[in-house]
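> Mind folding the following:
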Amino acid sequence: MNTLGALDLARIQFAFTVSFHIIFPAITIGLASFLAVLEGCWLKSNNRVYKDLYHFWSKIFAVNFGMGVVSGLVMAYEFGTNWARFSDFAGSVTGPLLTYEVLTAFFLEAGFLGVMLFGWDRVGRRLHFFATVMVAIGTLISMFWILSSNSWMQTPQGIEIIDGRVAPVDWFKIVFNPSFPYRLMHMALAAFLSTALFVGASAAWHLLRGNDSAQIRKMLSMAMWMILIATPVQIVVGDAHGLNTLKYQPAKIAAIEGHWENKPGEPSPLVLFGLPDMDAETTHYNIEIPYLGSLILTHSLNKQIPALKSFAKQDRPNSTIIFWSFRVMAGLGMLMLGCALLALVLRRNAALYRNRLFLWFALLMGPSGLIALLAGWFTTEVGRQPWVVYGLMRTTQAASNHSAMQMSVTLALFVVIYFSVFTVGIGYMMRLVRKGPKACAAHDVTPAETLLATSRRPLSVAD
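Modelled structure (predicted):
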């Protein structure tokens, strides 16, 4: 800690809190839509399996939703305490965008969450389904505004700088900035994939333990279909996002590729593996495929990708970090596609629920969606450096005037509190997963004393 300055510690603290937080909204977004699909299928088919799965996953959704809200509150305060200069400079844009998120998504979720969790025996089927859909839409709207704000920091437009502060000029351009559509789709698909892998791993765990019920089979089947559909789409969206990043943040692409210089007239190779060295300005032990860098990143064999040496040293992102974080994300994406294709083959041979090697594979792939999600966010955020608002404000200009000692103490407190609170929460959520869905009629009848009870907290649905 003593070797790190206040700025480094502030960055570590925000990275730590946002990394913890992003896991919960990703699962919330995916589970909310999954619950809406389950209830819709139940209403259409009257198949009790879908209802049993709804009640099972709604408990996990409630716990996850609660942890997401709590972990997200901290970051709003960090903007003011640790990044006051950034808030002063860009608050006229980021403040309203985050306010829109509260006024639309949060109010929508809060208004219908109680009906969704506790309204099965109090409202009609269609009204309850409507509430579930509204909660699912609320999570997507929340993602819309958060991604719009963050994407504006990546590709700012629609503003003027007046007296050293950002002044909004065109809100349409601010909200729909150049990187926003690609990043919104990329994040939405990542949330769906993370949830599908989580659901699939849960089903695989039960099947490996001999719990071969209709509910467990349906979980695995639906999860594998989602992975099969979403992964190829994610690959296409990721490619389009890469082309957009090449246009607006070429230094980030150069750092991701560990690509330091171009040879005149030669297409750029693709560096598969290596050890980027920012001081020596080279990538050690690199394994390259000729021409492939130009083909993938420019869709051409006669164009070159930017080289890191073409940017001033103070404007280069840290290639040592994002070179590997990107490859973790991309490598796990290929494994997801392989898992989905293998499931398709086994499904055709009627062995999807019996092949133990595949079930172990699906179980081990459970956390891969969240790991890829975190790796993607590290690539995005570290790759934006040294800018906090790309091209307009450097990270060194954004931090509050705190001492290293103050930042060390608060970071240590965050680490202790987060691991204490959220380890317990995640452990409880995993305990619910281990219980598994059960076919029973208990959901259909609610005792009179429960109906007359006082208001209940959302987490009580998991009791």
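> Please make it C-alpha for all contacts and neighbour counts, starting now.
Fine.
> now the strands for the stretch 251-400 of the chain?
270-277, 282-289, 387-389, 393-394 (DSSP state E, counting those that start in this stretch).
> what residues are up against Gly366?
Taking CA atoms under 8 Å, 6 or more residues apart in numbering, we find Gly366 in contact with Ser194, Leu197, Phe198, Val199, Gly200, Ala201, Ser202.
> picking that back up, show me the one of the strands of the stretch 251-400 of the chain that comes nearest Trp152.
When those are compared by CA to CA, strand 387-389 sits nearest Trp152, at 7.8 Å.
> So what touches the closest one?
Strand 387-389 is contacted from outside by Phe86, Trp152, Met153, Gln154, Thr155, Pro156, Met393, Arg394, Thr395, Ala398, using CA under 8 Å, 6+ apart.
> and if we set it to 7 Å?
Here strand 387-389 makes contact (CA atoms under 7 Å, 6 or more residues apart in numbering) with Met153, Gln154, Met393, Arg394, Thr395.
> Make CSV out of the strands of the stretch 251-400 of the chain and add mean neighbour count.
Formatted as CSV, those follow (neighbours: other CA atoms under 10 Å):
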stretch, mean neighbour count
strand 270-277, 18
strand 282-289, 14
strand 387-389, 22
strand 393-394, 17
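> Tell me which of those sits nearest to Leu346.
strand 270-277 (31.2 Å).
> Name the surrounding residues that touch the closest one.
257-258, 282-293, 319-320.
> Show me where the stretch 251-400 of the chain has its helices.
Ranges of helices in the stretch 251-400 of the chain, per DSSP state H, counting those that start in this stretch, are 292-298, 319-348, 356-364, 368-384.
> run this one through as well so I can compare:
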Amino acid sequence: MDVFSNTVVLSRMQFALTATFHMLWPVLTTGMAIYLVVLEGLWLRTRNPQYYLHARFWSKLYLLNFGIGVATGLPMEFQFGTNWAPLSEAIGDFFGSVLGFEGTMAFMLEAGFLGIMLFGWERVSPVIHYLATIMVAFGANLSTFWILVANSWLQTPTGGTFENGKFIIASYGEAIFNPFMRNSVMHMFFATLETSLFVIGGISAWYIINKRHTEFFAKSLKIVLAVAIAVAPLQLYIGHLSGEQVYHQQPSKLAAMEAQWETIPAGQPASWSALAIPNDKEGKNNWEISVPNALGYILEFKKDLSEPVQGLNSWKPEDRPHMIGLVYYSFRIMIAIGFFLAGLMALSVLQWLRGKLSAGAIADQKWLMRAWIFAAPLGYIAVESGWIVRCVGRQPWTVYGAIRTADAASNLPPSNVLGSLSIFAVVYSLLFVSALFFGSRIIRQGPNMELPIPEVGPRANIEVKPVEHRPDQRPLETTQSSSQS
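Sure, this is the predicted structure:
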């Protein structure tokens, strides 16, 4: 098949490009917004000016991600009218409403309060500003909710029936709270939060290992670690629940995730494929390392399966997912990263308990700081891998079991789609380079430790410590006593 003459394939490639690139930005803003709420809340509670300076610094990276997220998110939705018009016509009464809810409820809420959060520090009272920060965080996470509602419905369509190729809604509630919705929303919520935590922790570790603002960023790393203690293991557990759901609701996707070609009957133990080389054409694995009986324990915490695991060969080739190697290894990459981040969190907590993360000792933990820097981009890779599993594993269906992808695409000239795909690739490449440039500049400049602290009432005395200034950067520390205004 000539890829460049196939409209469906080109439309899928374009949507994959725009979705994959767009996902990089709201992942951070959604989780970082919660982190900013925590920082500002700590500042208002303790009157410690360092929390205020943290909030001001991290909000710069938030704004950068928000701007690019908006610029890359809008073209995604437009594609439902250009490249996927038959799909929009068939399911638009529900799917279009949900995307409309995301725009009017979530995005407008986030965008409306964003200006107050970023520029209102000295223009509104601290309480009003804190309310604006909470609304930004709520709007960002509400956006995640509606997007996951829409995508979960594509995975498990409920709440109505298809009549003459068009979805007729019987119950909005049933459609919104479809079987995949709860676990999907929770899994993505914790994914965005965990990714943001390890990005913030990785940036903090970079400052620490370079001995810049060591005490300042040791504090941010500890805040990250305190939240990650709960988030990292919870994400693993919710991921397990999502896997169980795929087992019961989407057997063909599970077979692709595990490169399972032959059916394993109920009541029998099942081996888990740790590594393999799937062969789509011959319907087998050319090479495999498996763990006996492990799949049953992974799916149901017991040796024997209560339901069969259907093999890919039990479906006709046109009715099952392809690109099995992509789905198979994307799933394993996501799982491996989840366990690595949880392990790094546990190891860091151990060092914290041993007193190795104090301001005076943390810079000596170079191996640990390097591990945090290495972990900073891993959350992005895990999120992208998870969406590959979710969407590629759903094929050949756009609406699982109801509308095939081949029937959902618009009948456009391949040259038109190839042209728009090429333009997106160029523009998004420029945006990515720009984001790296401005993001790195924000990080190189570091926090502005000389910002005036707004008066919010009595504050605890902050001990003034002499600091050594380097000629090539701002002061390493700043302190404030209760006499400052």
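> Report the two of the contacts of strand 270-277 of the first structure separated the most.
The distance between the two most remote of the contacts of strand 270-277 of the first structure (CA to CA) is 22.7 Å, for Tyr291 and Thr320.
> Report the secondary structure state of Leu31 of the first structure.
When classified by DSSP: H, G, I helix; E, B strand; the rest coil, Leu31 of the first structure comes out as helix.
> distance of it from Val421 of the first structure?
22 Å (CA to CA, to the nearest Å).
> Comparing those two, which residue is more hemmed in?
More crowded of Leu31 of the first structure and Val421, by other CA atoms under 10 Å: Leu31, with 29 against 12.
> Can you find the partner of Phe326 of the first structure in the second structure?
Counting by TM-score structural alignment, Phe326 of the first structure lines up with Phe331 in the second structure.
> Sorry, slip of the keys, the one I care about is Asn302 of the first structure.
Using TM-score structural alignment, Asn302 of the first structure lines up with Asp304 in the second structure.
> What's the local residue count around that match?
19.
> residues touching it, list them.
Counted by CA under 7 Å, 6+ apart, Asp304 of the second structure has contacts Gly267, Gln268, Pro269, Gly296.
> Ignoring the adjacent residues along the chain, who's closest to it?
For Asp304 of the second structure, ignoring the flanking residues on the chain, the nearest one in space by CA to CA, 6 or more residues apart in numbering is Pro269 at 4.4 Å.
> got it, and Pro86 of the second structure?
Using CA to CA, 6+ apart, the closest residue to Pro86 of the second structure is Ala408 (5.2 Å).
> Tell me if I'm right that the one you found and Trp84 touch.
Yes: Ala408 of the second structure lies in contact with Trp84 (CA atoms under 7 Å); the separation is 5.8 Å.
> what do we get in the second structure for Val421 of the first structure?
So, by TM-score structural alignment, Val421 of the first structure is matched to Leu431.
> Just give the nearest non-adjacent residue to its match, would you?
Ile68 (7.5 Å).
> My reading is that the one you found lies in a helix. Confirm?
Yes: applying three-state DSSP, one finds Ile68 of the second structure inside a helix.
> which of the residues in stretch 114-129 of the first structure are buried?
Gly114, Val115, Met116, Leu117, Phe118, Gly119, Trp120, His128, Phe129 (16 or more other CA atoms under 10 Å).
> ok, residues contacting the host helix or strand of the third one?
With secondary structure defined by DSSP states H and E, Met116 of the first structure is part of helix 107-118. With CA under 7 Å, 6+ apart as the test, helix 107-118 of the first structure has contacts from His128, Ala131, Thr132, Met134, Val135, Gly138, Val461.
> so which of these comes closest to Ile12 of the first structure?
Gly138 (30.1 Å).
> which non-adjacent residue is nearest that closest one?
In space, Gly138 of the first structure is closest to Ala105, 4.5 Å off (CA to CA, 6+ apart).
> Looks to me like that neighbour is in a strand.
No: checked against three-state DSSP, Ala105 of the first structure lies outside a strand; its state is helix.
> which residues sit in contact with it?
Gly138, Thr139, Ile141, Ser142.
> Show the contacting residues for the second one.
Residues in contact with Thr139 of the first structure, defined by CA under 7 Å, 6+ apart, are Ile29, Ala105.
> Tell me if it really is in a strand.
No: with three-state DSSP as the criterion, Thr139 of the first structure is assigned helix and is not in a strand.
> what's the distance between it and Gly338 of the first structure?
Applying CA to CA to Thr139 of the first structure and Gly338 of the first structure gives a distance of 29 Å.
> swap in Ser87 of the first structure?
Where Gly338 of the first structure is concerned, Ser87 of the first structure sits at a distance of 44 Å (CA to CA).
> neighbour-wise, which of those two wins?
Ser87 (20 against 15).
> residues contacting the more buried one?
Ser87 of the first structure neighbours (CA under 7 Å, 6+ apart): Phe79, Gly80.
> same check, this time on the one 5 residues further on
For Ser92 of the first structure, the contact set (CA under 7 Å, 6+ apart) comprises Val166, Ala167.
> tell me the average deviation of the helix or strand hosting it from the second structure after fitting.
Remark: Ser92 of the first structure resides in helix 84-101, with elements defined by DSSP H and E. Superposing on the second structure and averaging over aligned pairs (mean CA distance after the TM-score superposition for the first structure), helix 84-101 of the first structure comes out at 0.8 Å.
> Could you pull up the residues touching Gly31 of the second structure?
Thr192, Leu193, Ser196.
> other SSEs contacting the helix or strand that contains the first one?
Going back to what we said before, that points to Thr192 of the second structure. Assigning secondary structure by DSSP H and E places Thr192 of the second structure in helix 181-209. Here helix 181-209 of the second structure touches helix 7-46, helix 126-155, helix 214-249, helix 366-375, helix 378-392, going by 3 or more CA pairs under 7 Å, 6 or more residues apart in numbering; DSSP states H and E.
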